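Asks: How does the following fold in three dimensions:
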Amino acid sequence: MAEALNGSFKAELIEHQGPWRDADQVERAVVQWAGWHNTERPHSALDFLPPEEYEAQHHRSQAATNAA
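Replies: Just a heads-up that it's a prediction; the model follows:
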């Protein structure tokens, strides 16, 4: 999965949104991309949910299991 993330990062951000003026511009873009990737982008390995939503769903199901 790490290789897939790195490939997505390079394809979606670095290659398609350059050229970059300086390291600060790249840093801001990386922070924005990481936020979008974790909160909005659906992932096929996670039942087409963003990671944040998938994790929240997992914790809810764990809490329900532990409460029962």
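
Asks: CA only for contacts and neighbour counts going forward, please
Replies: Fine.

Asks: Against Ala56, how distant is the nearest residue to Glu40 once chain neighbours are set aside?
Replies: For Glu40, ignoring the flanking residues on the chain, the nearest one in space by Cα to Cα, 6 or more residues apart in numbering is Pro50 at 5.4 Å. Pro50 sits 10 Å away from Ala56, going by Cα to Cα, to the nearest Å.

Asks: and this one, so I can compare the two:
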Amino acid sequence: DSYDNALAETINGLYKTELIHKRAPWKTREAVELATLEWVAWFNNQRLLEPIGYIPPAEAEVNYYRQFAKEAIPVA
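Replies: Sure, this is the predicted structure:
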């Protein structure tokens, strides 16, 4: 199915556009690795997304699981 890799390809495209091509040329592999770690931290913890209420994805995930924890019925 052609849609199997759509999300991965989108993230790879964003990564290359927002980080790799913007800061090129890279001097060392370590510089790319450190910049990648910083970009991933920003992408997950600081980037605000309109479709989920202008909050970071990590916060949305916490809210999602908190909702299910509140709805869970204890088994006695």
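
Asks: mind checking what the residue nearest to Glu40 of structure 1 lines up with in structure 2?
Replies: Aligned counterpart of Pro50 of structure 1 in structure 2: Pro56 (TM-score structural alignment).

Asks: to the chain's geometric centre, what's the distance from the top helix by length along structure 2?
Replies: For structure 2, the helix with the greatest residue count under DSSP state H is helix 29-45. Taking Cα atoms, centre = their mean, to the nearest Å, one finds the center of helix 29-45 of structure 2 at 11 Å from the center of the full chain.

Asks: just checking, what packs against the helix or strand following that helix?
Replies: Using DSSP states H and E, the helix or strand that follows helix 29-45 of structure 2 in sequence is helix 57-71. On a contact count with 3 or more Cα pairs under 8 Å, 6 or more residues apart in numbering; DSSP states H and E, helix 57-71 of structure 2 meets helix 29-45.
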